[in-house]
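Undergrad: coordinates only, sequence not included:
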């Protein structure tokens, strides 16, 4: 896979916000079926990112991830067909892998790529055994069907997680991802910032130009955020014209630079609708995890929201934080 395609694949994978998410019964149900149908000790839903394969669901394996460079699934996602390894100890691609020479002592592997609607292989549904074996065509077809169910479940999850108009995370999904980031930052002593902003006088835009024009403004906000934020940043439409962005590994000073860049982009963009040119401004409030008093996501959100309120009551079209 060339570098450009791999970058697009990783972006597609991260779009679904599945990595490091909590176990879910809808996925565990599928791996239990695969394990039982094949009569094997291990069944996994594996997602492959830059450096690892991470298991969204696992049956018969304790670890939640392994390095990418030793994984079977790295090979499986290279092609759009099943990868079947009857005896890994005799396969030159895998015989020296620590997954074969040591625990869990893999011999048999069968994996089906999880192909997204955009055409990228996110990972695999796979089954493994410590004994060599032959996979029947019937079993492979069943595994294909189960892999399609995994992709369907991923898409259903995405529909529930993302706002249809803007493509941004919904509030519930944002809070789930933010809690994961809070745990990570607490564990490793790192920082992150949250910014909250809304559109100044958005009601006037709807009243003057109509709700279709208001929708165009909301979509423009999402477009500008996508163009100016990193792939690791999490942008959410919290409701109406209010938006929240989580910036991992970002202190308050750097977050303010990002917020000011967004504010300027919003202020200077022009939207044509019905022969009219629309412009809009935004107001921002920022807070970060480094504040020792802010131990929860809600506490950080509340502080950022306080600064947003202050920005709106002091002239709008500005960014306010504790360093202002």
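TA: Structure received. From a predicted model like this one, the values you see are computed outputs, not experimental measurements.
Undergrad: C-alpha only now, for contacts and for neighbours.
TA: Will do.
Undergrad: and the residue of the chain most remote from its centre, how close does it get to residue 199?
TA: Distance from the C-alpha centroid of the chain, by C-alpha atoms, centre = their mean, peaks at residue 275 (37.9 Å). Going from residue 275 to residue 199 by C-alpha to C-alpha, to the nearest Å gives 22 Å.
Undergrad: same thing with residue 306?
TA: In terms of C-alpha to C-alpha, residue 306 sits 16 Å off from residue 199.
Undergrad: so between those two, which is more surrounded?
TA: A side-by-side neighbour count of residue 306 and residue 199, using other C-alpha atoms under 10 Å, places residue 199 first with 23 against 18.
Undergrad: just checking, that one touches residue 279?
TA: No. With contact defined as C-alpha atoms under 8 Å, residue 199 does not reach residue 279; the gap is 10.7 Å.
Undergrad: which one is residue 110 nearest to, not counting chain neighbours?
TA: Nearest-residue entry for residue 110: residue 84, 4.5 Å, with adjacent residues in sequence omitted and distances by C-alpha to C-alpha, 6 or more residues apart in numbering.
Undergrad: one more structure, for comparison:
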């Protein structure tokens, strides 16, 4: 591999104004879809620049991406460089519609004669670049080679550079496909575990996590508690104001619960207007404190729909693992439901354990 040199273009370098394609905003958007700008160096891209320099018989090769205001270098051989202002970079020519750009003597071409890399070290003279073109036809950058002396690539070398440019685009497309797949998988996982209305876990996810937490509690003899929250007056909200108003209340309460539990806790929609909160490594006294905090906050919430106030309060049942009569998921849920029933029977807007 050729030794790398780092350059620092002089601040007073002559700037050459570049024409901007009329659809440059779309071209830049196409580049950003790949989410590759400012990412760490990758061996695969560096290998392609090394191969390009070797096949073309020149000391320098770059994979450059042309952003709105700058040209960012993804990989390079022979010269270490991060980015340049777009108007100071030869690769900015790639976005003007030409599939390939070859300049035999950069100092003799009015487009490039005053650029920093021409007039200052390393005093580039030859440039040959192939546009990196997206499937929808946008040139987002180049694979280019350069030399410190004038010259041209042979037909075979130019063909090799075009082939390597296609390999660069293949890597970019593969990366984009992998990211899209990961995003889709994450979205599907969210859909499978999340209640759309409240943003909390759905019942299936909640019960699955409960099974896990019970197994861990049994193995390590750790405390485990659960809260079952029921919204008082929720049925009246639906009857008087409609289900849309009820949805507003449920969404607000769901958000409040999410914001007031720990990272290790798990809150889920248990059914209807009921929310269950699993509290790993939490004894009963800690669960009671959280229940009171949630009861007060829910009662203080102001729910407004179509200009109407929709006050609700919460009755909360608290159950805790005791490794005796409450020693599995079913008994924990049953004890919590029984505690909630007592809270409702004793006047609501209260906590029972």
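TA: That came in fine, so what should we check first? Note that the coordinates shown come from a computational prediction; the quantities given were computed from them, not determined experimentally.
Undergrad: TM value for the aligned chains?
TA: For this chain pair, the superposition-based TM-score is 0.55 by TM-score structural alignment, normalised by the length of structure 1; 197 aligned residues with a C-alpha RMSD of 2.7 Å.
Undergrad: coming back round to it: isn't the residue nearest to residue 110 of structure 1 up against residue 109?
TA: Yes. With contacts counted by C-alpha under 8 Å, residue 84 of structure 1 reaches residue 109, the gap being 5.8 Å.
Undergrad: neighbour count winner among those two?
TA: Between residue 84 of structure 1 and residue 109, residue 109 has the larger neighbour count (other C-alpha under 10 Å), namely 26 against 19.
Undergrad: assumed the more buried one was part of a strand.
TA: Yes. Residue 109 of structure 1 sits within a strand when classified using DSSP: H, G, I helix; E, B strand; the rest coil.
Undergrad: now do the contacts for it.
TA: Residue 109 of structure 1 makes contact with 72, 83, 84, 85, 86, 87, 88, 126, 127, 128, 129, according to C-alpha atoms under 8 Å, 6 or more residues apart in numbering.
Undergrad: that older thread, ok, the residue nearest to residue 110 of structure 1 to residue 129 of structure 1 distance?
TA: Residue 84 of structure 1 is 12 Å from residue 129 of structure 1, where distance means C-alpha to C-alpha.
Undergrad: so what's the aligned partner of residue 294 of structure 2 in structure 1 up against?
TA: Taking TM-score structural alignment, the alignment pairs residue 294 of structure 2 with residue 262 from structure 1. Applying C-alpha under 8 Å, 6+ apart to residue 262 of structure 1 gives the contacts 224, 225, 228.
Undergrad: try residue 255 of structure 2
TA: Contacts of residue 255 of structure 2 (C-alpha under 8 Å, 6+ apart): 198, 199.
Undergrad: what strand or helix carries it?
TA: Taking DSSP states H and E as the definition, residue 255 of structure 2 sits inside helix 243-259.
Undergrad: quick revisit: can you find the partner of the residue farthest from the centre of structure 1 in structure 2?
TA: Following TM-score structural alignment, the counterpart assigned to residue 275 of structure 1 within structure 2 is residue 307.
Undergrad: what's the spacing between residue 66 of structure 2 and residue 179 of structure 2?
TA: 21 Å.
Undergrad: more neighbours: which of the two?
TA: Between residue 66 of structure 2 and residue 179, counted using other C-alpha under 10 Å, the more crowded position is residue 66 (28 against 14).
Undergrad: quick one: the strands in the stretch 51-200 of structure 1?
TA: Here the stretch 51-200 of structure 1 has its strands, by DSSP state E, counting those that start in this stretch, at 52-59, 65-67, 83-85, 108-115, 121-129, 192-199.
Undergrad: to residue 161 of structure 1, which of the ones you listed lies closest?
TA: Among the strands of the stretch 51-200 of structure 1, the nearest to residue 161 of structure 1 by C-alpha to C-alpha is strand 52-59 (16.6 Å).
Undergrad: for the closest one, grab the matching residue range in structure 2.
TA: Under TM-score structural alignment, there's no match for strand 52-59 of structure 1.
Undergrad: got the angle between that strand and strand 121-129?
TA: 50 degrees (axes from the mean of the first three to the mean of the last three C-alpha atoms, to 10 degrees).
Undergrad: in strand 52-59 of structure 1, which residues are buried?
TA: Within strand 52-59 of structure 1, the residues that count as buried by 16 or more other C-alpha atoms under 10 Å are 52, 53, 54, 55, 56, 57, 58, 59.
Undergrad: again, but for stretch 47-56 of structure 2
TA: Buried residues in stretch 47-56 of structure 2, counted by 16+ other C-alpha under 10 Å: 48, 49, 50, 51, 52, 53, 54, 56.
Undergrad: for stretch 224-243 of structure 1, same thing?
TA: 225, 226, 229, 233, 234, 235, 236, 237, 238, 241, 243.
Undergrad: now do stretch 292-306 of structure 1
TA: Neighbour-count burial for stretch 292-306 of structure 1 flags 294, 297, 300, 301, 302, 303, 304, 305, 306 (criterion: 16+ other C-alpha under 10 Å).
Undergrad: the fifth one matches what in structure 2?
TA: Using TM-score structural alignment as the criterion, the counterpart of residue 302 of structure 1 in structure 2 is residue 334.
Undergrad: what about that match, which SS state?
TA: Following three-state DSSP, the label given to residue 334 of structure 2 is helix.
Undergrad: how about residue 162 of structure 1, nearest residue that isn't a chain neighbour?
TA: Once chain neighbours are set aside, the closest to residue 162 of structure 1 by C-alpha to C-alpha, 6+ apart is residue 169, at 4.4 Å.
Undergrad: neighbours of the counterpart of the one you found in structure 2, how many?
TA: Mapped onto structure 2 by TM-score structural alignment, residue 169 of structure 1 lines up with residue 201. The tally of other residues near residue 201 of structure 2 (other C-alpha under 10 Å) stands at 25.
Undergrad: I'd guessed residue 201 of structure 2 sits against residue 269; true?
TA: Yes. Using C-alpha under 8 Å, residue 201 of structure 2 is in contact with residue 269, at 6.3 Å.
Undergrad: tell me the residues that contact both of the two, please.
TA: residue 195.
Undergrad: the top helix by length along structure 1: how far from the chain's middle?
TA: Assignment by DSSP state H gives helix 137-161 as the longest helix of structure 1. Averaging C-alpha positions (C-alpha atoms, centre = their mean, to the nearest Å) puts helix 137-161 of structure 1 18 Å from its chain's average.
Undergrad: angle of it against strand 121-129?
TA: Using the same axes, to 10 degrees, one finds that helix 137-161 of structure 1 and strand 121-129 are set 140 degrees apart in direction.
Undergrad: no further queries at this time; thank you.
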